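[1] Provided below are the primary sequence and the corresponding predicted coordinates.
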Amino acid sequence: MTTAVIRALGALAHDAAHTPAPAGCDCPPPVVLADRADGTVVRSGAVVAKAHAPGTDTAALAARLWLSARPALADVLLAPLPVPAQPPTAPVTAAERPARPSSYLTELHGRPVTLWPYGEPVDPGDPDAAPWEEAAALLARLHRSAFPAPGLPVPPALPAPALPVPGLPAPALPAMRGPAKAALAVDRMRAARPGDPSTVPVLAAWQRLPGWARDETPAPADRARFLCHGDLHLGQLVRHPAPRGRWLLIDVDDAGIGDATWDLARPAAWYAAGLLPPEVWFRFLGAYRAAGGPALPADGDPWPELDVAARALTVQTAALALAKSAAEGRDPDEVEQMMIGSCARIATLPPELATGNAS
């Protein structure tokens, strides 16, 4: 993303962190927390500004923001902040100033922009402290949550100036984007490595998935009925208020209604590939079940339910590994090779297992 947009994001976050802005502010400069194709995140003090991916469906994003702001999910999802009405006070040009805000969503240089309170992320340098059990419990609560059907009134407790306003119909929540992201990862791999033999096992594993897991058909009706996060990994958890608050899920860009096993599939895939230690996987699994997570039976073998989504996340991870390594002009590293190897094993599954409709 351009320096101008990053500067404008910092100005927006700064203004939101200082309402009203103090005279002679001596705050440290904004910090870029992430700058990727799917989003740029800039922090100023206690506020984070995020520019979402180009081409984001803003109606779907608005519905997801509404979901995040629901008081009933305050102990599960980090709630967005209203975008301040005043223009940035930092020295930016008129073209760099955010559009006049409306609720939780505004636009900046053609990109949807949102504001969030800063939360303390998981420490990547301390894997033993990774909050796997907390993540599982949050997912269980999310999956158990009821959601208003489209057209029902929004609860009056919804904080102003949220969209939609109290008394107006609730938005239609979009589908969880997990299968769509898997399909995009495979497309990205194909574009990065056309005709490359290294993609053969990944594509073979992809073709053995049922159509719903490849985003070609709707998910089975008995499973596609839960609130889902859509992209669970440890980078999607923060403590709020920082640094010692409760753990909450962040980044609802892929959230929606869908198959709840998708939220469990990444750790399941890592466990199956040998990347996640068994004791960690069983802690995660046990915490989800103990919290009443509805995606799995309360006891017994979870794999009949997890199998399809776990295989899809294996393919997605391997496809992204091949795409990224090609872009960087290198061979896949050891961890990436393990996921590609998992795809090779998936590709040898008997047809009755490879095309099952589990979960």
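    Done, it's in. Numbers count the residues shown, from 1 in each chain.
[2] CA atoms for contacts and neighbours, from now on please.
    Noted.
[3] for the stretch 201-350 of the chain, which segments count as strands?
    Per DSSP state E, counting those that start in this stretch, the stretch 201-350 of the chain carries strands over the ranges 224-228, 237-240, 246-249, 256-259.
[4] can you put those in CSV and add mean neighbour count and distance to Ala140?
    Written out in CSV, the entries for the strands of the stretch 201-350 of the chain read as follows (neighbours: other CA atoms under 10 Å; distance: least, CA to CA, whole Å):
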stretch, mean neighbour count, distance to Ala140
strand 224-228, 23, 10
strand 237-240, 22, 14
strand 246-249, 23, 12
strand 256-259, 26, 13
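[5] right, and those - which one's nearest Pro194?
    Among these, strand 256-259 comes nearest to Pro194, with 31.5 Å by CA to CA.
[6] what is the closest one packed up against?
    strand 224-228 (3 or more CA pairs under 8 Å, 6 or more residues apart in numbering; DSSP states H and E).
[7] looks to me like Thr40 is in a helix.
    No: Thr40: not assigned to a helix; according to DSSP: H, G, I helix; E, B strand; the rest coil it is strand.
[8] surely it and Val31 touch.
    No: the criterion here is CA atoms under 8 Å, and Thr40 misses it with Val31 at 11.1 Å.
[9] of those two, who's got more company?
    Legend: neighbour count by other CA atoms under 10 Å for Thr40 and Val31, higher for Thr40 (20 against 15).
[10] dump the residue contacts of that one.
    With contacts defined as CA atoms under 8 Å, 6 or more residues apart in numbering, Thr40 is in contact with Met1, Ile6, Val32, Leu33, Ala34, Lys50, Ala51, His52.
[11] please repeat the previous calculation with a cut-off of 6 Å.
    For Thr40, the contacting residues are Ala34, Lys50, Ala51, by CA atoms under 6 Å, 6 or more residues apart in numbering.
[12] helix, strand or coil for the last one?
    By that I understand Ala51. Counting by three-state DSSP, the backbone at Ala51 sits in strand.
[13] relative to Lys50, how far out is the nearest residue to it once chain neighbours are set aside?
    Nearest-residue entry for Ala51: Val113, 4.4 Å, with adjacent residues in sequence omitted and distances by CA to CA, 6 or more residues apart in numbering. Using CA to CA, to the nearest Å, one obtains 5 Å as the distance from Val113 to Lys50.
[14] same question for Glu305.
    Spatial separation of Glu305 from Lys50 under the definition CA to CA is 35 Å.
[15] the structure to be compared is supplied as follows:
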Amino acid sequence: MLPVLTAHVRAAGTGTPTTLADRPDATVLRLGDTVVKAHAPGTDPAHLARRLETAAKLPGVLLPPLTPTTEELRDRLVTTWPYGAPVDPDAPAAAPWEAVAALLARLHRSTPHPALPPMRGPAKAARAVTRLRAALAGRPHPAARPVLAAWAALPAWARAEAPMPGPAVLCHGDLHLGQLVRHPAPDGPWRLIDVDDLGLGVPAWDLARPAAWYACGLLPPEQWTRFLTAYREAGGPAVPVTGDPWPALDIPARALTVQTAALAITKALAADRPLDEVEQSVADACARMPAR
């Protein structure tokens, strides 16, 4: 897809575009202040339209698209966005946890479009496990069994095998620091990006990745506390205002840990290499999860 999208972007402007991402599920190019994204094959056009409409109506939370419509290029839907400056990955201590928490709380309190589809967090976790099982065919991995056991112990909704419990809330669906940019770049306010998984669901899923990192020892306690405190102070509904947040976070955090471990093992098998220290810590966390 990269050569096709590059030619498309060059035809629409001057200069050579920069590749921001080139994966099977997304190809993203930047040309000046414009970002062009080819979405995953098979993306539902009606669902994407509702997600774009939602982003356009919440410009104080989500980065709005430059145009509310999509183009079709080969078999892919293409959208255009303003460029935003991402979080600096080399300065983890300066990560804007308070900003992302406040944006999440505002998103979760927003009135959703009535035709918005379910958020795709559980579906992405299920896809990661499916990929792991395919990679394991004829080639076992010692870390895989506890990961699959932890997956089997999750309730059906967290495995995308049943509807999510209500009440449904507007959710991002794939929240991590890579989904945060400053617009206008480089010093504008923070905004959430990537609407591909946006939809109705359990808001605790959007807190699950940092919660899982904290539980695995990958996110320092002070950063987790900053994030959780800011979310609560902004009125976020995913966890109680006071008290223990883990009854709400436990299932989503376990699901995200399994998803992360499944992807890590799949990549390690493809590269014929052992798990690195971070990947092993996530796989070990799956082994500590209660069995069904």
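    Done, it's in. In this text, all values refer to a predicted model and were calculated from it rather than measured experimentally.
[16] overlay them and tell me the TM-score.
    A TM-score of 0.96 describes the superposed chains when it is computed by TM-score structural alignment, normalised by the length of the second structure; 290 aligned residues with a CA RMSD of 1.3 Å.
[17] coming back round to it: show me what the residue nearest to Ala51 of the first structure lines up with in the second structure.
    Aligned by TM-score structural alignment, Val113 of the first structure pairs with Val78 of the second structure.
[18] how about that match, what does it touch?
    With the criterion set at CA under 6 Å, 6+ apart, Val78 of the second structure makes contact with Lys37, Ala38, Thr70, Glu71, Glu72.
[19] save these as a markdown table, and put in distance to Gly173 of the second structure too.
    Converted to a markdown table, these look like this (distance: CA to CA, whole Å):
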| residue | distance to Gly173 of the second structure |
| --- | --- |
| Lys37 | 18 |
| Ala38 | 19 |
| Thr70 | 21 |
| Glu71 | 24 |
| Glu72 | 24 |
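[20] which one of these is nearest to Leu192 of the second structure?
    When the contacts of Val78 of the second structure are compared for distance to Leu192 of the second structure (CA to CA), Lys37 comes out closest, at 15.5 Å.
[21] tell me how many other residues crowd that closest one.
    By the criterion of other CA under 10 Å, Lys37 of the second structure has 22 neighbours.
[22] swap in Val47 of the first structure?
    Tallying neighbours of Val47 of the first structure according to other CA under 10 Å, which is how burial is gauged here, yields 22.
[23] let me see the contact set for it.
    Residues Ala13, Ala17, Trp116, Pro117, Tyr118 are the ones in contact with Val47 of the first structure under the rule CA under 6 Å, 6+ apart.
[24] what lines up with it in the second structure?
    Under the alignment by TM-score structural alignment, Val47 of the first structure pairs with Thr34 in the second structure.
[25] quick one, helices of the stretch 1-150 of the second structure?
    For the stretch 1-150 of the second structure, the helices defined by DSSP state H, counting those that start in this stretch cover 2-12, 45-57, 97-108, 121-136, 144-152.
[26] Val36 of the second structure contacts Thr80, correct?
    Yes: under the contact definition of CA atoms under 6 Å, Val36 of the second structure touches Thr80, with a separation of 4.5 Å.
[27] comparing those two, which shows the higher neighbour count?
    Counted by other CA under 10 Å, Val36 of the second structure and Thr80 do not tie: Val36 has more neighbours, with 25 against 21.
[28] now Ala74 of the first structure. Nearest residue, chain neighbours left out?
    Ser68 (7.7 Å).
[29] tell me the counterpart of that neighbour in the second structure.
    Applying TM-score structural alignment, one finds that Ser68 of the first structure aligns to Ala55 in the second structure.
[30] thought its match was touching Leu62?
    Yes: taking CA under 6 Å as the contact criterion, Ala55 of the second structure and Leu62 are neighbours in contact, 5.3 Å apart.
[31] more neighbours: those two, which one.
    Applying other CA under 10 Å to Ala55 of the second structure and Leu62 shows that Leu62 carries more neighbours, namely 25 against 22.
[32] next up, the contacts around the more buried one.
    With contact taken as CA under 6 Å, 6+ apart, Leu62 of the second structure is in contact with Ala55, Arg191, Leu192, Ile193.
[33] which position in the first structure pairs with it?
    The alignment partner of Leu62 of the second structure in the first structure, by TM-score structural alignment, is Leu77.
[34] show me the contacts for the closest residue to that match other than its chain neighbours.
    Using CA to CA, 6+ apart and skipping residues adjacent in sequence, the residue nearest Leu77 of the first structure is Leu249, 4.8 Å away. For Leu249 of the first structure, the contact set (CA under 6 Å, 6+ apart) comprises Leu77, Gln236, Leu237.
[35] roughly how far apart are the residue nearest to Ala51 of the first structure and Ala130 of the first structure?
    For Val113 of the first structure, the distance to Ala130 of the first structure equals 29 Å [CA to CA].
[36] ok, Leu276 of the first structure next?
    For Leu276 of the first structure relative to Ala130 of the first structure (CA to CA), the value is 12 Å.
[37] what of Pro241 of the first structure?
    18 Å.
[38] that older thread, just checking, the residue nearest to Ala74 of the first structure touches Val76?
    No: with contact defined as CA under 6 Å, Ser68 of the first structure does not count as touching Val76 (8.7 Å).
[39] neighbours of the counterpart of Trp270 of the first structure in the second structure, just the number please.
    Trp270 of the first structure maps onto Trp213 in the second structure, with residues paired by TM-score structural alignment. Around Trp213 of the second structure there are 19 other residues, counting by other CA under 10 Å.
[40] which residue packs closest to the aligned partner of Met176 of the first structure in the second structure, ignoring adjacent ones?
    If you follow Met176 of the first structure across to the second structure using TM-score structural alignment, you land on Met119. If you skip the residues right next to it in sequence, Met119 of the second structure has Gly199 as its closest partner in space, 3.7 Å away by CA to CA, 6+ apart.
[41] again, but for Leu52 of the second structure
    Counting by CA to CA, 6+ apart, Leu52 of the second structure lies nearest to Pro68, which is 6.1 Å off, once chain neighbours are set aside.
[42] for the one you found, give its distance to Pro92 of the second structure.
    Distance from Pro68 of the second structure to Pro92 of the second structure, counting by CA to CA: 34 Å.
[43] which of these two has more neighbours?
    Applying other CA under 10 Å to Pro68 of the second structure and Pro92 shows that Pro68 carries more neighbours, namely 17 against 12.
[44] contacts only, for the closest residue to the match of Val47 of the first structure other than its chain neighbours.
    Take Thr34 of the second structure and drop its neighbours on the chain: the residue closest to it by CA to CA, 6+ apart is Pro82, 4.9 Å away. Neighbouring residues of Pro82 of the second structure by CA under 6 Å, 6+ apart: Asp33, Thr34, Val35.
[45] I'm done for today, thanks for sticking with me.
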